[in-house]
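[1] Fold the following and give me the result.
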Amino acid sequence: MAITLNNKMDAIVKQYTLHTKIIPCSVDTSTFTPSPNKSNSNIKKIIFPSDRSRTVKNYPLFENVIKILRNKYNIQCSTTEIKNMSRTEVAALYNSSDLMIMTSISEGSPQVIKEAMACNLPIISTNVGDVSVLLKGVKNSAVSPSAKAEELAELAQQSLNNEIKGIEGREKIKQLKLDDYSIGESLFNIYHQLISPIK
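    Predicted coordinates for the structure are as follows:
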């Protein structure tokens, strides 16, 4: 039995074994929980969900998106990268921010997306890993059909203007059963089947 993170990975592994199961990493919904104390500042706080020095996270694309938001859409915004923070500090950042923009070149099943969803933080992302599945139908969140700064910026301004309809991210996490307990139960069931005597 092989456990994979998303459909693309699963298709690759199925070339070698038909016994696969997609089980993404879970999110700690007790640490990552919404806060009612959102800021009403005119300056929008936007998160870059990694260390900008990591090439695969594509910070130059993020930077271009921010420039378009400022110059074309006249959106005042500040940015913060997730770097050298504890999980508690990251959760506090999600709850004090207005939007996350992921510009990665590739991902598996990114934890930052699930953590932000658990805090009801809107997300705009490139189409990597399982992000399109995670964000489908989520309020003020979307996946760009291409990795173009103009398209990401247009979606970001729609999000910041509360124009994208859907359910809260935390509700989607519950629907997908991506909390620690549900994922733990799925893993337990697989290992229990594997070690059970054949009858």
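[2] CA atoms for contacts and neighbours, from now on please.
    Will do.
[3] Show me the helices in this protein, by range?
    For the chain, applying DSSP state H gives helices covering 7-13, 59-71, 87-95, 111-118, 131-135, 149-160, 169-176, 180-195.
[4] what's in contact with the shortest one?
    Right, the one you point to is helix 131-135. Residues outside helix 131-135 that contact it (CA atoms under 8 Å, 6 or more residues apart in numbering): S109, P110, I113, K114, I123, S125, S141, A142, V143, G169, K172, I173.
[5] Return the residues in contact with the first one.
    Residues touching S109, when contacts are defined by CA under 8 Å, 6+ apart, comprise L5, N6, P24, C25, G129, D130, V131.
[6] would you turn the helices of the chain into JSON lines with mean neighbour count and distance to S39?
    JSON lines is the format used below for those (neighbours: other CA atoms under 10 Å; distance: least, CA to CA, whole Å):
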{"stretch": "helix 7-13", "mean neighbour count": "15", "distance to S39": "37"}
{"stretch": "helix 59-71", "mean neighbour count": "18", "distance to S39": "19"}
{"stretch": "helix 87-95", "mean neighbour count": "18", "distance to S39": "9"}
{"stretch": "helix 111-118", "mean neighbour count": "24", "distance to S39": "16"}
{"stretch": "helix 131-135", "mean neighbour count": "21", "distance to S39": "23"}
{"stretch": "helix 149-160", "mean neighbour count": "21", "distance to S39": "13"}
{"stretch": "helix 169-176", "mean neighbour count": "18", "distance to S39": "19"}
{"stretch": "helix 180-195", "mean neighbour count": "12", "distance to S39": "29"}
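[7] of those, which approaches D51 most closely?
    Smallest distance to D51 across those (CA to CA): 8.5 Å, for helix 59-71.
[8] Nearest spatial neighbour of E151, chain-adjacent residues omitted?
    S144 (6.4 Å; CA to CA, 6 or more residues apart in numbering).
[9] ah, wrong one, I meant E81
    Using CA to CA, 6+ apart, the closest residue to E81 is F48 (4.6 Å).
[10] Contact partners for the closest residue to P49 other than its chain neighbours?
    Excluding the flanking residues, the one nearest P49 by CA to CA, 6+ apart is I82, at 5.3 Å. Shown in contact with I82 (CA under 8 Å, 6+ apart): I47, F48, P49, S50, D51, V90.
[11] wait, which of the helices of the chain is closest to S35?
    helix 87-95 (5.8 Å).
[12] gap between that closest one and the chain center?
    Distance of helix 87-95 from the chain centroid (CA atoms, centre = their mean, to the nearest Å) equals 14 Å.
[13] next up, for comparison:
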Amino acid sequence: MKVLMLVGGLENDGKENYTQPFVDRQIEAIKHAGIKVITYNFKGWQKSYNYFLKLPDVRRLIINQKIDVVHAHYSYCAFIAMLKVPVPIVVSLMGSDLLGTFTPGGKVSFRGRFDRWITQKIVRFADWIIVKSQRMANALPLGVPYTIIPNGVNTEVFHPGDKRQARKRLGLNANTRYILFAANPNNPNKNFMLAQKSIEFMNRINLPWKVELLVLYGKPHWEVAEYMRAADVLLMTSYSEGSPNVVKEALCCNLPVISTDVGDVAEQIQGAIPSTIVPFEPKIIAGKIKEVLFYNKTVDFKDHRKRLDQKNTVKQIIDIYQNLINNNRSVV
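    Predicted structure coming up:
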């Protein structure tokens, strides 16, 4: 089996604030599973029209390399589906392409509305769609074939560990309670202001220790995992998400999650007590953080680790490839 991966960018492109390292990791995991992979990078982050200009190159690559299946990561990488190509096309939607991006006021931006419109058109031409949550599946046009597969987690990197030792390695205070905000604070969709206001409320409460908001962004994934082992709570205040990897990675590190009701977070944290969903209210969020900080039972989200292991999600993706290839050959 030979798979052509179509991506808008890669981690080694040199782009500042690269936001989709999970795509790189998924591709590497599929290679590790024994699939022959060719990756074509549109570098759409440099010029948006690359997604159109480079389509002839992609078409030639499909023919010349005798590709069995194309897997486009992000809707704009899947314009090839609108052309007549002799192989099945799988499209993994990221979340923002299908659901839109949001303004600081929590409304869908103009670009977000455009992305949603384009994505609704593109998915009708693909052979199979992979979405990351039920909320995304509900946004697809009727009749479009899909499978819900959240991004898997490399559990060899994201795993539990000794909190005191992690803090020592990172130079963090042993007695402070750290609330981890693992997102770009300058991205309006991440709603960093709500996180700040929530911690301000926390500091008005009489607590036996200092509470600090720890902002983490643009770090390698091994370092993110170390911070997750060192923190006390992961706080997510986004207006919208697809299937945020940071939540799944936190669960694999036994880090409780407090999040607004976005994407598939409610599904992912089910059973991961004391994790919880909160409204966009800083006072309520502060109260929930307090509850988690005073939770005195040992947490072990081992069932979540097993379910989210990247090896399992990759197997599901390869099964989709194989089924589509078999169906394509039977038609031919």
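[14] JSON lines for the contacts of I82 of the first structure, including distance to R70 of the first structure?
    Compiled in JSON lines, the contacts of I82 of the first structure are given as follows (distance: CA to CA, whole Å):
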{"residue": "I47", "distance to R70 of the first structure": "15"}
{"residue": "F48", "distance to R70 of the first structure": "16"}
{"residue": "P49", "distance to R70 of the first structure": "19"}
{"residue": "S50", "distance to R70 of the first structure": "21"}
{"residue": "D51", "distance to R70 of the first structure": "22"}
{"residue": "V90", "distance to R70 of the first structure": "25"}
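[15] ok, and the most crowded of these?
    Counting neighbours by other CA atoms under 10 Å, P49 leads these with 23 neighbours.
[16] ok, now which ones touch the aligned partner of it in the second structure?
    Following TM-score structural alignment, the counterpart assigned to P49 of the first structure within the second structure is A182. With contact taken as CA under 8 Å, 6+ apart, A182 of the second structure is in contact with V215, L216, Y217, L234, L235, M236, V246.
[17] What segments of the stretch 51-200 of the second structure are strands?
    69-73, 89-92, 128-131, 146-148, 177-181 (DSSP state E, counting those that start in this stretch).
[18] The first structure: which residue goes with D97 of the second structure?
    Using TM-score structural alignment, D97 of the second structure pairs with nothing in the first structure.
[19] Roughly how far does D97 of the second structure sit from R116 of the second structure?
    6 Å (CA to CA, to the nearest Å).
[20] same thing with L4 of the second structure?
    25 Å.
[21] Ok, T276 of the second structure next?
    In terms of CA to CA, T276 of the second structure sits 29 Å off from R116 of the second structure.
[22] Are any of the contacts of A182 of the second structure buried, and if so which?
    L216, L234, L235, M236, V246 (16 or more other CA atoms under 10 Å).
[23] Determine which residue in the first structure is aligned with the third one, please.
    Spelled out, that is L235 of the second structure. Looks like L235 of the second structure aligns to I101 there (TM-score structural alignment).
[24] Closest one to E163 of the first structure out of the contacts of helix 131-135 of the first structure, please.
    Nearest member of the contacts of helix 131-135 of the first structure to E163 of the first structure, counting by CA to CA, is S141, at 9.7 Å.
[25] and the equivalent of that closest one over in the second structure, what does it touch?
    Matched across to the second structure, S141 of the first structure falls on S275, judged by TM-score structural alignment. Counting by CA under 8 Å, 6+ apart, S275 of the second structure touches P256, V257, I258, I269, V292.
[26] could you measure L6 of the second structure against I63 of the second structure, distance?
    For L6 of the second structure, the distance to I63 of the second structure - CA to CA - is 15 Å.
[27] out of those two, which sits in the more crowded spot?
    Neighbours of L6 of the second structure and I63, each counted by other CA under 10 Å, are more numerous for L6; the result is 23 against 13.
[28] Look at that one and tell me its secondary structure.
    Secondary structure, DSSP: H, G, I helix; E, B strand; the rest coil: L6 of the second structure is strand.
[29] Span of stretch 43-61 of the first structure from start to end?
    End-to-end distance of stretch 43-61 of the first structure: 21 Å, with CA to CA as the criterion.
[30] ok now that stretch, how far from the chain's centre?
    On CA atoms, centre = their mean, the centre of stretch 43-61 of the first structure falls 13 Å from the chain's centre.
[31] cool, and stretch 77-88 of the first structure?
    15 Å.
[32] what's the answer for stretch 290-305 of the second structure, then?
    22 Å.
[33] So what touches that stretch?
    In contact with stretch 290-305 of the second structure (CA under 8 Å, 6+ apart) are residues 155, 177, 202, 232-233, 251-252, 254, 256, 268, 272-275.
[34] please redo it, this time with the cut-off set to 7 Å
    Under the criterion CA atoms under 7 Å, 6 or more residues apart in numbering, residues L251, C252, N254, A272, P274 lie in contact with stretch 290-305 of the second structure.
[35] and N328 of the second structure, which of the three is it?
    helix.
[36] Could you report the neighbour count for it?
    15.
[37] and it, how far is that from N312 of the second structure?
    25 Å.
[38] Which residue lies nearest the spatial centre of the first structure?
    I113 (1.6 Å; CA atoms, centre = their mean).
[39] so what corresponds to it in the second structure?
    In the second structure, I113 of the first structure lands on V247 (TM-score structural alignment).
[40] check contacts around its match.
    Contacts of V247 of the second structure (CA under 7 Å, 6+ apart): V257.
[41] at 10 Å instead, please
    Taking CA atoms under 10 Å, 6 or more residues apart in numbering, we find V247 of the second structure in contact with 182, 234-236, 253, 255-259, 264-265, 268-269.
[42] cool, and E115 of the first structure?
    26-29, 31-33, 87, 90-91, 94, 121, 169-170, 173.
[43] go on, I129 of the second structure?
    Counted by CA under 10 Å, 6+ apart, I129 of the second structure has contacts 71-72, 75, 89-93, 123, 137, 140, 144-149, 320.
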